[in-house]
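Novice: need a 3D model of the sequence below.
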Amino acid sequence: MSEYTQSLKISTSIARLRAEANVTQAVLAKESGLDQSRVSRIEKGEVVSSADVDRVLEALDVLGTPSAKAFMEYIDREWQHVEPPSFWNPERACLEITEDTLNEIETFLAEEDHPWPLRRQIERQRESLLRAASFLGRLHHNIAFIGDMGVGKSTAISFIFDLLVPPSLADKTFNRPVLETGAGGTTICEVHIKAGPEFGISLLPMSDAEMRELVSDFCASKWALHMSEQREAGETVGISREAERAIRNMTGLGRKRETVEGKIVYQDPVGDVAKSSSSEDEFRTRILTLMNLDDRTRREFWYDSSTRKHPMEWVTETFKAVNNGRLKDAPLPKSIDLLIPSFGRAFGELDITVIDTKGVDDVAVREDLDHRLKDPRTTVVFCSRFNDAPGTSTRVLLQHMRQTFSERFDTGKVSVLALPRSEEARAMKDDLGEQALTDAEGYEFKRMQVSSELSAEDLAGVPMLFYNVEADEAATVRGDLFAQLSRMRKAVEERLFDLCAASQDIIKNHEAQALNAAIEEVANRLNTFLRGNRGLGAREQLAHVDAINTIKGVRYASTLWASTRRGGEYTGLNVVHLIGVGAARDAKRRSESWFKSLDAFLKSLKADEGLTLANRTIDQIAASAAATKRAFLEAAQLGGVEVYRKPLSQTPVWSACASEWGRGPGFKLRVADHLENWFSNETELKDRLEQMINGLWEQKVIAPLVRLVEESAPEADPTPSNIIPLKGRMSA
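Specialist: This is a model prediction of the structure:
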């Protein structure tokens, strides 16, 4: 940490300590013997002497500030291994113990005469300590809301986090949300709400290629209507409602309302442009010209008090304009950041970003949602209507997590938020058919119902939350969400304490022959197990099968049509991503019996009274095995993507697939047939992926465990976990 950063942290902490003690700068200056201007400079982070800081802290201690003495000890502590945490970090005490343990480990490893099994175990624990400490040292977390379109997700977020215009500025309660709401298909992209220096909106624009692909889809669908091409079972292709609305606004070609012979009709200027164009290429060029993309360069918008609008009113209007493509200098966004001063204050020391994901309208296993599901710093809130809870997409994604990640559901990672409307909770009935007398009782009936359903699907342990924006206190559900984040951090903190205790046991008792003998015996037995159980099970399902099944089950032909026009890599249906998911699911299935055998073996070691002294060692081996499993499955998914991405992007099969549109019913099945034939013929890719999966098994699972039990074993996993070695791939 730089001296400037350290000085800034100390200064802001001193200001906070003084404020918490309800002491003025004048009183503090008098007690410390400094000028008030000097105290002010200290709190502003200007260069001051450590002696002045000590005098101020001593004065705060005398004035009865509870944490002043602890803060003096905190700034005197030296951090060699762990990034110095904030004084206000809830897990600071655990991180201090971790730093002390790492110092002891460094001293222990500096002495080369210790038995190698002890050294290997301590080395492994040092790596785990550093990873866990890095996680707890950071205070930033995400809360990602995921749900089907139209369930009320954006409305709930607005009310839960007080993203509302004042009641006096809205005619109805439901018109108060800052986030644009509607019956689904409203928000054009993912929205991030976070703390900022002032009220503002920042956007990440679509790339030029993404923008042109979207416009190309828009024009292709409109041109097809103009040419009266055959429709798929009465269905038309096109882009999402929110994207079409934005393009129309950006081009000035919004539908116009007219009254003809007493009836209201809408004239479509886009159709007029199409009719006056000689080809689809000319039509697309004219649409792009009308959008003035070169002039759309503005990325940030900041509240100006001279507008005399309430800040939240300004945010609401500006967000709506950006989201709908109404600003002449703003591009179409890929994501939007809403910056709100002091946002997330209710979560204490944690720095929170709330993420409103794009609603699920068709395929739930999307790449953007996968990113949230796999991010260890994100707690996911699955939103659903009360009567439909837990909801279709929730079930699909929970099953996806179970089949692909081996994720536990009771660690704070996920929860289900049911969004009841008036009287829905009280319409619930108990087993005797008696209706609920209160909303709380109705919530409990629904909780029991959903818990039973999820348990039957092997999805037990998912917390169930409820929030009625008209009747329930937002603070209650905020507290529930904070509890989820705390549970995530608590699990890592407990892991850190266990690692510290295990390391200190070895360091403290390393000279005891009984301990050395027990650890060495565990190593020998594990080595024997690995020698007899090294191979990965046989492949159970080809990686592309899940992708083909998803294509056959797509709800809207438009989703598949858009994917075929992009070589299979469309945000709403990414075939390459689904191949990676399929590879990970197969890797999980074929490794499941091996990990169960290892678990049973380790339990048998713990049951051996002669190995009692090595129980902590056995526990750490189990934890290491769990970590290797996660690493293997993540690498398998990445491997499936890496093997198939380039060949799929270059094959002409996509042109054949796209050309199937307009040839009558059965578009989805015809596309699936084309792709199945292509996959069947690409035997080399199947073999290449199989070779990679087996190599990853050896690299990610076997090698790290062998390193613990064989003195001559090389360093395990020398490459970063996000690098997949491909046969014939040139190194950078």
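
Novice: contacts, neighbours, all on C-alpha from now
Specialist: Noted.

Novice: isn't T353 right next to I193, touching?
Specialist: Yes. Between T353 and I193 there is a contact under Cα atoms under 8 Å: 5.5 Å.

Novice: let me see the ranges of the helices in the stretch 451-600 of the chain.
Specialist: For the stretch 451-600 of the chain, helices defined by DSSP state H, counting those that start in this stretch occupy the ranges 474-509, 513-532, 545-552, 557-564, 575-607.

Novice: most tightly packed of the ones you listed?
Specialist: Sort the helices of the stretch 451-600 of the chain by mean neighbour count, taking mean count of other Cα atoms under 10 Å, and helix 557-564 sits at the top with a mean of 23.

Novice: now what about it, what contacts it?
Specialist: Here helix 557-564 makes contact (Cα atoms under 8 Å, 6 or more residues apart in numbering) with 217, 232, 235-239, 362, 551, 554, 569-570, 572-575, 654-655, 657-658, 661, 667-668.

Novice: quick one, it and helix 545-552 angle?
Specialist: Between the axes of helix 557-564 and helix 545-552, defined by axes from the mean of the first three to the mean of the last three Cα atoms, to 10 degrees, the angle is 130 degrees.

Novice: want to put them side by side, so please do this one too:
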Amino acid sequence: MLREKSKLNQKEVQRASGLDQSRISRIEKGEIFPSDSDVNAFLSAIRVPVAKQYKEYLRTEWTHLTQPPYTHPDLEALTRAERCLKQIDSAFPDENERSPIRRQLDLYRAGLLRLGKFLQTLEHTVAFIGTIGIGKSTAISHITGLTVPREGGLMDRCALEVAGGRTTLCEVQLKPSANPRMGVIVDPQTEEELHTLVGDLCAGLVPSPSKPGAEDQRRGVPGEVETALRNMARLPRQRNTADPLRDLAKGARSSEELHAELCTLMNLPRRTRCEIWHDGTGVSEVEWLKRTFSDVNRARLEDVPLPRRINVLIPRNPFDTTFDVTIVDTKGIDDVASAIRPDIETRITDPRTISILCSGFPDAPNTVVQQVLRHLRDVGEAATLRDRVIVLVLPQNQQALDTMEDGARVESKEHGYEVRQRDAIEQLRRAGFDSPPPFVFYDAVADDPGGLVTAINHQIRHLRDSYVQQIAKIHDNISVLLADEERARAVAAQSHVLNQLAILTERHEFLPRRPRGAHVELVRFMRKDVHHGVLWASTRRRGLYSAFNVYFRLGAGAAMDARERSKQFFHGLEEFYAQWKADPTLEGASGLLDSVTSQLEFWRSRFLDACRRAGEETFRPALLEPSDHADKLWNSSEGLYGQGLPYRSLVADMFNSWFEDPNREDLHDDLEKRVRTAWKEEVIQPLRRLCQPELVAPEHEALH
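Specialist: This is a model prediction of the structure:
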């Protein structure tokens, strides 16, 4: 690369450097590792500005961060972070020396290490999230080039199986691979969940006494799961013939007997092959992937287990990008009530993931997208809304051309996109989103997928630039802070701010009293939001169901409670920061305030995460492990289904009674202890370490 920029050939470099031409060739091919003298001679010979930069790169000693490759897109920011960290070390070589400036530099050090660690890796995930049949898989097939050149409709050309909904069995990940061949790796479903799914299927096949009003309380499994289980047992539906599975069910004396027969037909011990690779012969890789993916997704292969996740390994980046991108096609969302599942929560809160929230065109942003956005706002994920979300609108059948503006049809597809985006943004602003996420429109029939690829790359770059800008700000603050003429003014201003901050911290050492139990949100969700069939399936799994996980909901309730209880403290801090930033006498503390504001968002996120985990874990043993009270709760909840009764309300009442039973008070107390410990460890103690109590004035003077 360096020689090409100099426009010199190998012979000219050989004459200028004195190196043997064959050695130059072998160095450029990576066949041998050059010595220091080789590098110096080579760089001196080519004489271009980039050669000087490369020399500087080679001379830089990295002691805090791992040295990135020279081609790293954020090399400049990482180099700046490394130099700042060294500057902090040299400013206070005595570890025991304490001062307001030292404490601010410690805060900068923690920030630089966190920011640098994020930027060092180029790995990012792009997660497509949306309702069943919205068009996620179609869009992914096109932006990744996984389409086959054949006649027929759009769905026929996609390598990832698409058929208008209820097709994809599980989450799908597309990953770059060092293997030169394309492959499919299956993460198998657990044996326990497989047997539970078979049990759900059998429960819907074996006749049970019908009760008036129970017509809509049918047992069974989702359509795509039934298709896979039928194929595993070699009992697929046949056109114009009797259903072999229902014939088998008619002869079974019980659902347990049918369960055993199905598992025998599935030949589960043989299903051990989890890796399938293109052998390089026969059809093209994409044609092979189309056939293989469909076979795995529909469980047609006799030696492959039922997938929990399908990984498609591609011998390149999934699309044109400078980053190492994994694309995730999340399992489609059934309805608004299941928009926030544990797997979705994991994706939208991951700091390295760009979440693509998919919507149809006429109702963009649809109710599921709005629910996800509201959830992010309500749990305090401001950074996600700001940097890590794209709303992808997927028009079909030339819907954009049917858009009306001022009583007339739009003039073009692009005009339709503009009108729909304007209306959608206005809708979100009325809902309280002052800075809505970016909108991208993509019609798989009419639009070039390059526009969507560009938007994703731009969002990844935007996310990384937010970290680059924070490093630059810390660099500037350090330069000002360590200037001799600024030190005295900074010490006085920072001492005042830290003193006031310490007083505020001590006043909020303890969280306010718990306003409600973590179970309240779970019970509300059971009563009003979750589909009764999904609730039934969850009771059969003692709450561990992907579409409705009881423990995840308890964690969400605990986090919502913690956010409400800590709101006064964080809002109070924001108000005081605004006052302090506006006070000209405290200008010397400006950098400190910026750093604390950044760290507070980090500390608050860690606190809420700890509360979420506490809510999930505290009640899990009592509900999950066998016991008289837990067995009765789950069995009674399952048994009510299909009786023609108001199922959701009855189950919600039973769970509410279980949680409010005096025998469960110790569990609520344990959760409260864990929440208070998280508050102390994740928020109060970091602030105390920053303020250093020995430097805080004893009197609690009023904040100005």
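
Novice: on that earlier part again, including distance to C383 of the first structure, could the helices of the stretch 451-600 of the first structure go into CSV?
Specialist: Converted to CSV, the helices of the stretch 451-600 of the first structure look like this (distance: least, Cα to Cα, whole Å):
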stretch, distance to C383 of the first structure
helix 474-509, 13
helix 513-532, 44
helix 545-552, 22
helix 557-564, 22
helix 575-607, 23
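
Novice: of the ones you listed, which is nearest S221 of the first structure?
Specialist: Nearest to S221 of the first structure, of all the helices of the stretch 451-600 of the first structure, is helix 557-564, at 9.3 Å by Cα to Cα.

Novice: matching residues in the second structure for the closest one?
Specialist: Counting by TM-score structural alignment, helix 557-564 of the first structure falls onto residues 532-539 of the second structure.

Novice: got it, and stretch 614-622 of the first structure?
Specialist: Mapped onto the second structure using TM-score structural alignment, stretch 614-622 of the first structure spans residues 589-597.

Novice: now do the strands in the stretch 251-400 of the second structure.
Specialist: Along the stretch 251-400 of the second structure, counting by DSSP state E, counting those that start in this stretch, strands occupy 275-277, 307-314, 324-329, 353-360, 389-394.

Novice: so can I have CSV of these showing mean neighbour count and distance to R347 of the second structure?
Specialist: Below are those laid out as CSV (neighbours: other Cα atoms under 10 Å; distance: least, Cα to Cα, whole Å):
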stretch, mean neighbour count, distance to R347 of the second structure
strand 275-277, 15, 25
strand 307-314, 22, 15
strand 324-329, 22, 9
strand 353-360, 25, 6
strand 389-394, 25, 11
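
Novice: which of the contacts of helix 557-564 of the first structure fall in strands?
Specialist: Among the contacts of helix 557-564 of the first structure, the members falling in strands (DSSP state E) are 569-570, 573-574.

Novice: picking that back up, now the contacts of helix 557-564 of the first structure: which count as buried?
Specialist: By neighbour count, with 16 or more other Cα atoms under 10 Å, the contacts of helix 557-564 of the first structure hold 217, 232, 236-239, 362, 551, 569-570, 572-575, 654, 657-658, 661, 667-668 as buried.

Novice: does K86 of the second structure fall in a helix, a strand, or a coil region?
Specialist: Three-state call for K86 of the second structure (DSSP: H, G, I helix; E, B strand; the rest coil): helix.

Novice: how near is it to H475 of the second structure?
Specialist: According to Cα to Cα, to the nearest Å, K86 of the second structure and H475 of the second structure sit 12 Å apart.

Novice: what do we get in the second structure for S384 of the first structure?
Specialist: In the second structure, the residue paired with S384 of the first structure according to TM-score structural alignment is S359.

Novice: show me what contacts the closest residue to its match other than its chain neighbours?
Specialist: In space, S359 of the second structure comes closest to V393 once its chain neighbours are excluded; the distance is 4.9 Å by Cα to Cα, 6 or more residues apart in numbering. Contact analysis of V393 of the second structure by Cα under 8 Å, 6+ apart lists 358-361, 364-365, 439-442.

Novice: what residue of the first structure takes the place of V393 of the second structure?
Specialist: In the first structure, V393 of the second structure lines up with A418, judged by TM-score structural alignment.

Novice: hmm, A490 and A589 of the second structure touching each other?
Specialist: Yes. A589 of the second structure lies in contact with A490 (Cα under 8 Å); the separation is 5.9 Å.

Novice: show me where the stretch 51-200 of the first structure has strands.
Specialist: Going by DSSP E, counting those that start in this stretch, the stretch 51-200 of the first structure shows strands at 140-147, 190-195, 200-205.

Novice: mean deviation, the first one versus the second structure?
Specialist: Same thing as strand 140-147 of the first structure. Following the fit onto the second structure, the mean deviation recorded for strand 140-147 of the first structure is 0.5 Å by mean Cα distance after the TM-score superposition for the first structure.

Novice: residues contacting that strand, please?
Specialist: 153, 350-360, 369, 372, 377-384, 393-394, 485.

Novice: what of the last one?
Specialist: For strand 200-205 of the first structure, the surrounding residues in contact (Cα under 8 Å, 6+ apart) are 299-303, 315, 318-319, 331-340.
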